[in-house]
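Participant: Here is my input, please return the structure:
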Amino acid sequence: MTTTEAAPDTLRRILDYSSRADPYPLYAELRRTPVARQEDGSYVVSTYREIADLLHDPHLSSDVRNLTRPMPSAEGSTTPAFINMDPPEHDRLRRMAMRHFGPPHTPGLVAGLDPVLSAIVGDLIDDCAGKEEIDIVDDFAYPFPVTVICHLLGVPREDEPRFRLWVNDIIDAIAYDPKTDPKEKLEKGLQARQDLRQYLGGLLEQRHGRPGDDLLARLANDDGPDGRMTDEEIVSTANLLLIAGHETTVNLITNGMLTLLRHPEVFQRLRDDPGLVVPLVEELLRYEPPVHIIPWRAAYSDITVADTAIPKGSQIMLMLASGSRDPDRFHEPDRFDPDRRDNQHLGFGSGIHLCFGGPMARRETQIALTELVRRLDRPRLVTDPPPYRRSPILRGPIHLRVAQGDGVLPTDT
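Facilitator: Below you'll find the model as predicted:
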């Protein structure tokens, strides 16, 4: 397959902030060339089959050191999170984390948090009572997951506001572009990571020799089949959970409310039938996903994808959101359909790097959307499209202002 000249220009337009509100027509344009070589020697993959195959391809590396062309990093640590590692170290650390975070060793963790999640959601909605206008992001979607993650890690509630500032700076740095962004953006992200790691390290020191129910205590005192994580590995894992878990959940909830308010018939269906929320969230992960791009993978060796030869060490960018709207895989992909069947979307990636916090993000979003739909009184968008975050990678509104009828409905409505 031949690379066209239009593809590099299409990618530039996708990454430009002016396209943030609706990149999907540009994704359709990009899919005309499933594998497109860019001017800098990197490759962009935009179609479902090719993305899915590469996510399971052992010839692709998640370790930045395998790139021929170095990339600026906002990691700021000698021990990266396991999401940026390859087997066997990735597999070992992921197994150790999952022993305390989900199936098969702790299958009831997510379901067991339902009372906590419902209580947090209820309190946040109660705080909106009497307001004629609320911001779904500031008043709800942002504080909800950070409160949940702090609960999981054992972080005192009074320290939660500091986490929001750190997360903002770190997310900004993830989208750092050395061609257009000031170096201060990257430096601010690095400092935030260092501050966060130092704080988590202090909490971890208090957990050694003191078994407890929070994730830091479990990791600090566990000697499982794979041994025990080092303190640096525990801090990196906690940092991954906070940053990746928080931002994806914020975007998923906010994109979800935006989509429901744009589709009032589905909004009413969910209010009448709360059980609809499970397939609805899966369709949201396909239709308006929180993660649009995996910005890089590295080719371990020379590979061929869709008849395009990719040299060893090349950077490969996977356009997840484009793949999930590929008409060769999904019927009427630009239609929001919570009744869609065979919905094998790429919302949380796939393969060995499938988002390990996905079950938690799903459940948080299911509870959040169910309660927002049930208790907000005749909500309607104040601005459409809303303002979006700068990042094309983790895409979601930075604010979502919603006007209400007579305010929040009572909890027993």
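Participant: When you work out contacts or count neighbours from here on, use the C-alpha atoms and nothing else.
Facilitator: Fine.
Participant: what residues does stretch 343-360 touch?
Facilitator: 52, 55-56, 83, 91, 98, 110, 241, 245, 282-283, 285-286, 289-292, 320-321, 323-324, 330 (CA atoms under 8 Å, 6 or more residues apart in numbering).
Participant: ok, now with 7 Å
Facilitator: A52, L55, H56, I83, V110, G245, L285, R286, P289, V291, L320, S324 (CA atoms under 7 Å, 6 or more residues apart in numbering).
Participant: So the residue nearest to G212 when sequence neighbours are not counted versus I51, what's the distance?
Facilitator: If you skip the residues right next to it in sequence, G212 has R218 as its closest partner in space, 6.4 Å away by CA to CA, 6 or more residues apart in numbering. Going from R218 to I51 by CA to CA, to the nearest Å gives 36 Å.
Participant: quick one more, to check against the first:
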Amino acid sequence: MGSNRPSTLAPDFFSPRFREQAYTLYRDLREKGAVHPIQMPSGEPAWLVTRYDAALAALKDPRFIKNPRTLPDWKDDLPEEIEVFDEHMLAADPPDHTRLRNLVHQAFTPRMIEGMNHRIQEIADTLLDQIASTPSRRCDLIDAYAFPLPILVICEMLGIPADDRKRFREWSNALLATTNRPEKMEEARPKMKEFQEYLGELFHMRRSDPADDLVSRLVHVEEEGSRLTSNELYSMIFLLIIAGHETTVNLIGNGVLALFQHREQRELLRRRPELLDHAVEEILRYYSPVEMATDRWAAEDLSFFGEPIPQGSLVIVALGSANRDKSQFPEPDRFDITRQPNRHLAFGMGIHYCLGAPLARLEAKIAIPTLLERLPELTLDFGEEPLPWRQDFLMRGLTKLPVRF
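Facilitator: As a prediction, the model looks like this:
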């Protein structure tokens, strides 16, 4: 399936140095058009959407579906250990998507998120107490702060022991590495088997001894039979863990990086704390934590922004590119915490708009100013080496953020 149109973009697009060059490459692509043929590492042809107007349209267009199993002649070759985690909201279309989203919507209401404010502040203060007591006055801010804060929050919401958070990092990294990279599947299988066994034990415990947490509620729903299958339960918990912390880890890390790369904006935020909401939105736009929206496929032969896209074609929306489009954002490569309006697409758009966006925003609005207030002498501790961007396909985030204080 898909287009056989040749592509010259793949070598640059998937090179290890892509993250460093991405914004220049995106700008060049936007100048040439809105939609571009590329080739995935597997050899599969795909279409990359780079302009803001086209990205917004693609995210809302029902002709681009999330579950390719409904396509004619679709062959699903996911290993069993990975397939069990592939029946979640982001891989579903209505009516399944609507049903699954409604099940977890109760946990992400504005009132519930606002109720987390005090607990998030406690976690941030505890982590910064630990950092401040470090004898070397140095640390990796990803490991010490940006990662543990959101994983502790989502673990508490789900009712998962916080001591297991490092294992979640291994599991999530293993699965994210397989995105559009079939050669990584075999490597990920043992980790995914471990994760499935872990969740199976947790579900068994919550069935016999339910608690006031989201896992207990979802297990109860699964037992009703018709509303949540076993694979949907595994997939839902996995998605909540991934979506509940991966984006926020990147948001906090990218935010600190951007503020320290632009000293005048950091000082402006210190002087005018009322700009915090705008600052978080600009971080989301400037260094979008999710670089690529999750996969979509053309449900039919169609024309999209002048390009004929055959049925079954893989379509990828480059959120990081759309958020640097000068047609929507004046001086798009300038980091400006006073930017208004700022209608970025960092959390997507349409029916798949990120359910956890309010929680991610709240965590960033607590984590970043608390860090700046508690460690006012904080500085980045990088040498001349390139920034250590993660190499998985979907995310833009740092693998480490060394600082001294």
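Participant: Let me see the TM-score of these two.
Facilitator: Once superposed, chain against chain, the TM-score is 0.89 (TM-score structural alignment, normalised by the length of structure 2); 390 aligned residues with a CA RMSD of 2.6 Å.
Participant: ok, back up a step: higher neighbour count, R218 and I51 of structure 1?
Facilitator: Taking neighbours as other CA atoms under 10 Å, R218 of structure 1 and I51 compare with I51 leading, 26 against 20.
Participant: Please, which helix or strand holds the residue opposite that one in structure 2 once aligned?
Facilitator: Aligned by TM-score structural alignment, I51 of structure 1 pairs with A55 of structure 2. Under the criterion of DSSP states H and E, A55 of structure 2 resides in helix 52-60.
Participant: circling back to that earlier point, emit the PyMOL select command for whichever of the contacts of stretch 343-360 of structure 1 are buried.
Facilitator: The buried residues among these can be selected in PyMOL (16 or more other CA atoms under 10 Å) with this line:
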select buried, resi 52+55+83+110+245+285+286+289+291+320+324
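Participant: Run a quick neighbour tally on V382 of structure 1.
Facilitator: V382 of structure 1, neighbours per other CA under 10 Å, totals 15.
Participant: My read is that it contacts R401, right?
Facilitator: Yes - using CA atoms under 7 Å, V382 of structure 1 is in contact with R401, at 5.5 Å.
Participant: and whichever strand or helix holds E201 of structure 2, how far from structure 1 on average?
Facilitator: Using DSSP H and E, E201 of structure 2 falls within helix 185-208. On superposition with structure 1, the mean distance recorded for helix 185-208 of structure 2 (mean CA distance after the TM-score superposition for structure 1) is 2.4 Å.
Participant: For that helix, which outside residues touch it?
Facilitator: E81, I82, W171, A174, L175, T178, S216, V219.
Participant: tell me which residues of that helix are tucked away?
Facilitator: M185, A188, R189, K191, M192, F195, Q196, L199, L202, F203, R206.
Participant: Return the residue of structure 1 aligned against R119 of structure 2.
Facilitator: That one, R119 of structure 2, aligns with V116 by TM-score structural alignment.
Participant: In which helix or strand does that match reside?
Facilitator: Per DSSP H and E: V116 of structure 1 is located in helix 114-126.
Participant: residues in structure 2 matched by the following helix or strand past that helix, start to end?
Facilitator: Next helix or strand after helix 114-126 of structure 1 toward the C-terminus (DSSP H and E): strand 133-135. Mapped onto structure 2 using TM-score structural alignment, strand 133-135 of structure 1 covers residues 138-140.
Participant: can you tell me which residues contact M319 of structure 1?
Facilitator: V45, S46, H292, I293, I294.
Participant: can you do 8 Å?
Facilitator: With CA under 8 Å, 6+ apart, M319 of structure 1 has these contacts: V44, V45, S46, T47, I51, H292, I293, I294.
Participant: Just those: which are in helices?
Facilitator: I51 (DSSP state H).
Participant: Great, nothing more from me.
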